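Engineer: could you look at this predicted model? Sequence included:
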Amino acid sequence: MTQRQFGNVTVETVQGDIANQPDLDAIVNAANAELRMGGGVAGAIHRAAGPGLEQECIPLGPIKPGQAVISGGHHLPNAHVIHCLGPVYGRDKPEEKLLASCYREALLLADQNGIVAIGFPAISTGIFGYPIEEAADVTLKTVAEVVPGLSNVRTVRFVLFSESDKAVFDRALMALPADL
């Protein structure tokens, strides 16, 4: 685990399964617009949560790239799931602003709902094609800018699927200036 402190908030990276983070109040789903099961992260979260998650989410959609909504965790060990629709790289413009919006909106929703510890995947880096290095830079810069203004959130964890993705996020996290 790699960690950095930004104000009162610890930002950390781990390699693991986003749907198996029992010490977090909420996890973030890299959702599709309709908030349905899908593949990748969305599929893993929906399978672990059970069918009630999709039933709760259908009326919340569709959402647009950069938007976030919150639901219960159902059979997950987390009380909440925050669903974000990341941009499809090369199609949804401007990609950087839309990706940053996902993280900003999710963190603000978490804070408004009293969430102390939240876990994120690398949104848009799978089938949506966002290059992992660019995504890590945008993501971590956004998180470092947002977290000092939060009242409740104290832990932001990036749960990366592969060791190589974790290494990219580690480098981006350590490259951030201390005084953002």
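Structural biologist: On my side now, so go ahead.
Engineer: make it CA atoms for all contacts and neighbour counts henceforth
Structural biologist: Fine.
Engineer: does residue 125 touch residue 134 like I think?
Structural biologist: No: judged on C-alpha atoms under 8 Å, residue 125 makes no contact with residue 134 at a distance of 9.4 Å.
Engineer: put this next to the previous one:
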Amino acid sequence: MKVEVVIGNIASQPDAQAVVNSANANLRLGSGVAGAIHTAAGAELEAYCRPLAPLVLGGALTTPGFGLPSPRIIQVRAPHFLNNDQLELHYERAILSMMDALRIHRIASVAIPAIGIGVFRFPPALAASIMARVRSEGAAANPTLRWVRICVTSEERRAVSASAFGAVHEGQA
């Protein structure tokens, strides 16, 4: 499985079958990743998500992409670093839930943000190391998944994720 880490807009990944949203419990428009994805997908996404909320901590669910170039969105809820206990356990569950959703929907290509490191304040290096480990451990269970693109917003975050994943810097996307 190919893993690449890029500085890029998670909402503009036309070659990905799915993008991952770092979702809030209410599955609503937020700031950061949730804001970018909801804005690009359009009002239909929030209307679709309303009856599905709240998303359990560490949970994931799949929605249509609506106005996004990717046909699916995997909504993932990570823990808030300042407000939740058992942070690493909940973060790992969130990544496992995401991997399960990718397997169930037979997704071959996915763009993933640095989940939970913005408003939820999860430390970027810890988030990247947990995500890399869980993705690696779960790779055999999902032979359909061919490539993963980690989309980050800065060179510093790209370096942290690339180090954790042992991935090659692929530029911007």
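Structural biologist: Alright, I've got the coordinates. Since we're looking at a predicted model, the values are computed, not measured.
Engineer: report the TM-score for the pair.
Structural biologist: TM-score of the superposed chains, computed with TM-score structural alignment, normalised by the length of structure 2, equals 0.92; 167 aligned residues with a C-alpha RMSD of 1.2 Å.
Engineer: re earlier: which one's more surrounded, residue 125 and residue 134 of structure 1?
Structural biologist: Taking other C-alpha atoms under 10 Å, residue 125 of structure 1 and residue 134 do not tie; residue 125 has more neighbours (21 against 13).
Engineer: which residue in structure 2 lines up with the more buried one?
Structural biologist: By TM-score structural alignment, residue 125 of structure 1 lines up with residue 117 in structure 2.
Engineer: surely that match is in a strand?
Structural biologist: No: counting by DSSP: H, G, I helix; E, B strand; the rest coil, residue 117 of structure 2 is not part of a strand but coil.
Engineer: for residue 45 of structure 2, see how far away it is.
Structural biologist: In this view, residue 117 of structure 2 and residue 45 of structure 2 are 23 Å apart by C-alpha to C-alpha, to the nearest Å.
Engineer: now residue 167 of structure 2
Structural biologist: Counting by C-alpha to C-alpha, the gap from residue 167 of structure 2 to residue 45 of structure 2 is 32 Å.
Engineer: equivalent analysis for residue 59 of structure 2, please.
Structural biologist: For residue 59 of structure 2, the distance to residue 45 of structure 2 - C-alpha to C-alpha - is 18 Å.
Engineer: same check, this time on residue 30 of structure 2
Structural biologist: Counting by C-alpha to C-alpha - residue 30 of structure 2 and residue 45 of structure 2 are separated by 13 Å.
Engineer: could you pull out the residues contacting both of those two?
Structural biologist: residue 38 (C-alpha atoms under 8 Å, 6 or more residues apart in numbering).
Engineer: higher neighbour count, these two?
Structural biologist: Between residue 30 of structure 2 and residue 45, counted using other C-alpha under 10 Å, residue 45 has the larger neighbour count: 22 against 17.
Engineer: OK, contacts around the counterpart of the more buried one in structure 1?
Structural biologist: Matched across to structure 1, residue 45 of structure 2 falls on residue 53, judged by TM-score structural alignment. If you count contacts by C-alpha under 8 Å, 6+ apart, residue 53 of structure 1 has them with 46, 71-74.
Engineer: next one: residue 143 of structure 1 from residue 61 of structure 1, what distance?
Structural biologist: In terms of C-alpha to C-alpha, residue 143 of structure 1 sits 25 Å off from residue 61 of structure 1.
Engineer: do the same with residue 110 of structure 1
Structural biologist: For residue 110 of structure 1 relative to residue 61 of structure 1 (C-alpha to C-alpha), the value is 18 Å.
Engineer: same question, residue 97 of structure 1
Structural biologist: Taking C-alpha to C-alpha, one finds residue 97 of structure 1 at 21 Å from residue 61 of structure 1.
Engineer: and if you look at residue 4 of structure 1?
Structural biologist: Taken as C-alpha to C-alpha, the span from residue 4 of structure 1 to residue 61 of structure 1 is 34 Å.
Engineer: now do the strands in structure 1.
Structural biologist: Secondary structure of structure 1 (DSSP state E): strands located at 2-6, 9-15, 26-30, 68-72, 80-84, 117-120, 155-160.
Engineer: let's have the ones you listed in a markdown table, adding distance to residue 106 of structure 1.
Structural biologist: Converted to a markdown table, those look like this (distance: least, C-alpha to C-alpha, whole Å):
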| stretch | distance to residue 106 of structure 1 |
| --- | --- |
| strand 2-6 | 17 |
| strand 9-15 | 15 |
| strand 26-30 | 8 |
| strand 68-72 | 6 |
| strand 80-84 | 6 |
| strand 117-120 | 9 |
| strand 155-160 | 11 |
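Engineer: need the winner for burial among those strands.
Structural biologist: Ranked by mean neighbour count, these are led by strand 26-30 with a mean of 30 (mean count of other C-alpha atoms under 10 Å).
Engineer: tell me what the longest helix seen in structure 2 is packed against?
Structural biologist: The single longest helix within structure 2, with elements called by DSSP state H, is helix 87-104. Using 3 or more C-alpha pairs under 8 Å, 6 or more residues apart in numbering; DSSP states H and E, the elements in contact with helix 87-104 of structure 2 are strand 60-64, strand 72-76, helix 124-138.
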